[in-house]
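[1] quick one, what's the 3D model for this:
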Amino acid sequence: MSKAFTRETDSDIDDDEDGGGLPPLPAGSKNYITPQGYARLRAELLQLIDDERPKVVEIVHWAASNGDRSENGDYIYGKKRLREIDRRIRFLTKRLEIAEVTDPTVHAGRDQVFFGATVTYAEESGTERTVTILGIDEADSAQGQVSWISPIARALLKAREGDVVKLVTPAGAQEVEVLRVEYPPATGVSSPA
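    Presented below is the predicted three-dimensional model:
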């Protein structure tokens, strides 16, 4: 039987990459995330549940009332979009449930690399690069952010300014020197005098 005529089961849906291409968490590890990253994921989840999903359900309900569903584009697209939304809701719910919120501001002023650090390092060639080490669900390489499980983050974690660490890449091992370690400043709320 053609795949086009088979029904999608719950187990098929669960096996899909719900995260839109995000790497899976390493076995037995925690899902570290900054408070800002957690807030963004939670806001996305609430927006899907409270806003987008009800609108799509309304469209599907309206399209279904128009009769023949087999050639009804609004109905077909709406059902497909509902599956995508539900898949993303399941993914976000699972990731938020296991999230370990870690505030990098507690390390402000330190010269050692921990989760949430912005690190400037020099490669053997002399090229300087700056990366911020964040959670898997919040890192954006286009913004100079890397996940804490990436090779560069694993090499840099626990190093201090001035340390030379070994970075293993597909092109081979190289040494990188930690030049600067920065953290977001602690935002203490002070009461008026």
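
[2] for the rest of this, base every contact and every neighbour count on C-alpha atoms.
    Noted.

[3] would you say F114 is within a helix?
    No: counting by DSSP: H, G, I helix; E, B strand; the rest coil, F114 is not part of a helix but coil.

[4] now do the helices in this structure.
    For the chain, the helices defined by DSSP state H cover 10-15, 35-47, 53-64, 73-97, 151-156.

[5] could you dump those helices into CSV with distance to V176 and mean neighbour count added?
    Below are these laid out as CSV (distance: least, Cα to Cα, whole Å; neighbours: other Cα atoms under 10 Å):
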stretch, distance to V176, mean neighbour count
helix 10-15, 38, 10
helix 35-47, 28, 15
helix 53-64, 47, 16
helix 73-97, 32, 17
helix 151-156, 9, 19
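
[6] another sequence for comparison is provided below:
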Amino acid sequence: MKSNLITRSGHDKLVAELQHLWREERPEITKKVNWAASLGDRSENADYQYNKQILRKIDRRVRYLGKRLEELRIIEFSPEQEGKVYFGAWVEIENDDGEVKTLRIVGVDEIYDHHPQHISIDSPMARALLGKQVDDEVEVVTPSGKKSWYVNAIRYEKLENSSN
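    Here you go, the predicted model:
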């Protein structure tokens, strides 16, 4: 089962997507479907069939988002998190080869936008990092074997300063 945690910014993006689909895309496609339907024979009407397919896709996403947003739990930054890796943290890690990565631990619903630095709370890397502090060593089991990483820095987006 996937986790139901989400950051405030991730939640805001999903709400914005739902509103955009419902208020802008859906009415536009509905107009096209109605126009194409008015032309007559729907079985051979490519405009009608294509737009009807898009409408079904939009409706599926709207239903999914509506249900999912009810299930999600927004995790806000709390001062007790400072200095340790928890959900929502930006973490800079480095391996013995000098490779440096900056990752943010987010909910599975925030991975959809394929942000290259976002990793799911359910991923092996995130699981290994949780609770760690700067200078801690983290061992992560990957398909190519165990990898060691060191925590260089931890930071959080706080409400008064939501810039990256």
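
[7] quick one: contacts for L157 of the first structure?
    For L157 of the first structure, the contacting residues are Q112, V113, F114, F115, by Cα atoms under 8 Å, 6 or more residues apart in numbering.

[8] what does it align to in the second structure?
    The equivalent of L157 of the first structure in the second structure is L130 (alignment by TM-score structural alignment).

[9] now do Y38 of the first structure
    Under TM-score structural alignment, Y38 of the first structure pairs with H11 in the second structure.

[10] and the residue nearest the centre of the second structure?
    Closest to where the C-alpha atoms of the second structure average out (Cα atoms, centre = their mean) is E110, at 0.6 Å.

[11] ok, the equivalent of that one over in the first structure to G144 of the first structure distance?
    Mapped onto the first structure by TM-score structural alignment, E110 of the second structure lines up with E138. Applying Cα to Cα, to the nearest Å, the value for E138 of the first structure to G144 of the first structure is 12 Å.

[12] likewise for E175 of the first structure?
    Applying Cα to Cα to E175 of the first structure and G144 of the first structure gives a distance of 20 Å.

[13] how much space separates Q19 of the second structure from S148 of the second structure?
    43 Å.

[14] show the contacting residues for the closest residue to E100 of the first structure other than its chain neighbours.
    With sequence-adjacent residues excluded and distances taken as Cα to Cα, 6 or more residues apart in numbering, E100 of the first structure is closest to Y32, at 4.7 Å. Contacts of Y32 of the first structure were listed using Cα under 8 Å, 6+ apart, and they are A99, E100, V101, T102, L134, G135, I136.
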